[in-house]
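Novice: model the structure of this input:
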Amino acid sequence: MTVSRRAALFAASGAAVAALVAGCGSSGSSGSGSAASTVPAAPSAPSSGSGTATGSGTGQSTGATVLKTASSAYGTIVTDGNGFTLYRFDHDTASPPASNCNGGCATLWPPVVATGGTPQLKGIDAKLVSTVTRADGTRQVTLNGWPLYRYSQDSKPGDTKGQGFGGIWFVTAPNGSKITAAASPSGGSSGGSSGGGYGY
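Specialist: Below you'll find the predicted structure:
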């Protein structure tokens, strides 16, 4: 192999590695009260709604964000306007509110982003609802200080597949507390995944 051909192959390999690293990077800077993720990107997950009554599955909506209560195998929980279960993350903080799920984590666990002005609430105390600025500058809805998320693997309203995920993700009660009790014997879509090798 000639020196020039060897140099060309080396340059092409370097470009491919650089592209791969850039594609797997997490969000670079943190916003107010937010920390950037240091975990690897998750595998592609289905797109999820924004927690709005008219969510299109893309995170874009003209309607206001909706939070409501619903009955589940874990008791009364909080859902978005489409009935999808909302979760909280043990690596976040409530005082002060901070979201620490960015990059690949936010792909697997899409944040509930505030849209359309004042959130519409059903069965939830308005005094407990606010927002926190994420690392990417978007405003994430909080409940009693805790940022709220969907789980991308919940495929239909009422699913609770993210419950207990990695021992750090839990369904949310109407007062913002996490529900750690086991599901009732009557059933329900429970999770309890070990996290599948992803630390979020």
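
Novice: from here on, just use CA atoms for contacts and neighbour counts.
Specialist: Noted.

Novice: so which residues of the protein form strands?
Specialist: 66-72, 75-80, 87-89, 93-94, 97-98, 120-122, 129-133, 139-143, 146-147, 169-171 (DSSP state E).

Novice: may I see those arranged in TSV, with distance to residue 16 and mean neighbour count as well?
Specialist: TSV is the format used below for those (distance: least, CA to CA, whole Å; neighbours: other CA atoms under 10 Å):
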stretch	distance to residue 16	mean neighbour count
strand 66-72	43	20
strand 75-80	41	22
strand 87-89	35	27
strand 93-94	38	16
strand 97-98	35	23
strand 120-122	47	17
strand 129-133	34	21
strand 139-143	35	23
strand 146-147	37	31
strand 169-171	35	27
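
Novice: sequence B follows; please return its structure for comparison with A:
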Amino acid sequence: MDGSRMAHRRFLLALALVVGLSPAAQADVTMTIFNAGRYGPHLTDEGKHEYYLFTADQQGTSTQLPVSNCYDACAEVWPPVIADDGVKTDGPVDRSLIGRMERRDGSVQLTFNGWPLYRYVKKTGGGGAQTGRESELSGHGKQEFGGTWYLVSPEGMPVSEQ
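Specialist: From the prediction side, this is the model:
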């Protein structure tokens, strides 16, 4: 990609962040299961970017709607997985556990087993964001914004180290 096209892409990404669009927002979301060493099987997208749940959220049940408690500064570090359109699955993902919830801003967040789903964006020292695989796994077990963040098991529960 030439320099001007790369600069244009950076500008569009920066513009999306300024107007509040999350890099996690997608027309279609793909869910798959990745088996990574000490964490074992957990949910990811097709690019192996991990999905997380937040213990400060309210898990949805048959009688209670899910509730996200991650907004503002929290949602900058832990962007919700927004799924306005379809959800695709690849591999043995239990589709019956996939759901959606409406956030207070009207966007539609993906849920799994009633838990609202997020991604992790690690802030780097230079003020930028690091979103590669290494940084994403570093979000597992992190305690911030009033709860603990966990990778999501294929059953829709917090993953524990193996």
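
Novice: rewinding a little: so which of the strands of the first structure is nearest residue 156 of the first structure?
Specialist: Closest to residue 156 of the first structure of the strands of the first structure, according to CA to CA: strand 75-80, at 11.7 Å.

Novice: counting contacts, what elements does the closest one pack onto?
Specialist: strand 66-72 (3 or more CA pairs under 8 Å, 6 or more residues apart in numbering; DSSP states H and E).

Novice: what stretch of the second structure does the strand it packs on fall on?
Specialist: Counting by TM-score structural alignment, strand 66-72 of the first structure falls onto residues 30-36 of the second structure.

Novice: ranges for the helices of the second structure?
Specialist: Using DSSP state H, the helices of the second structure run over 3-18, 73-77, 133-137.

Novice: kindly reformat those helices as JSON lines containing mean neighbour count.
Specialist: Below are the helices of the second structure laid out as JSON lines (neighbours: other CA atoms under 10 Å):
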{"stretch": "helix 3-18", "mean neighbour count": "12"}
{"stretch": "helix 73-77", "mean neighbour count": "16"}
{"stretch": "helix 133-137", "mean neighbour count": "16"}
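
Novice: so for residue 95 of the second structure, which of the ones you listed sits nearest?
Specialist: Short answer: helix 133-137, nearest of the helices of the second structure by CA to CA, at 23.9 Å.

Novice: other residues contacting the closest one?
Specialist: 48, 49, 50, 119, 120, 121, 122 (CA atoms under 8 Å, 6 or more residues apart in numbering).

Novice: now swap in stretch 44-64 of the second structure and tell me
Specialist: Residues contacting stretch 44-64 of the second structure (CA under 8 Å, 6+ apart): 29-34, 42-43, 65-70, 90, 113-120, 132-133, 136-137, 140, 146-152, 158.

Novice: what about 6 Å?
Specialist: Here stretch 44-64 of the second structure makes contact (CA atoms under 6 Å, 6 or more residues apart in numbering) with 30-33, 43, 66-69, 114-115, 117-119, 147-152.

Novice: circling back to that earlier point, need the helices of the second structure in TSV (columns: distance to residue 108 of the second structure).
Specialist: Output for these, formatted as TSV (distance: least, CA to CA, whole Å):
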stretch	distance to residue 108 of the second structure
helix 3-18	17
helix 73-77	14
helix 133-137	22
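
Novice: out of those helices, flag the one nearest residue 106 of the second structure.
Specialist: helix 73-77 (14.6 Å).

Novice: what's the mean distance for the closest one versus the first structure?
Specialist: For helix 73-77 of the second structure, the mean deviation from the first structure after alignment is 0.4 Å (mean CA distance after the TM-score superposition for the first structure).
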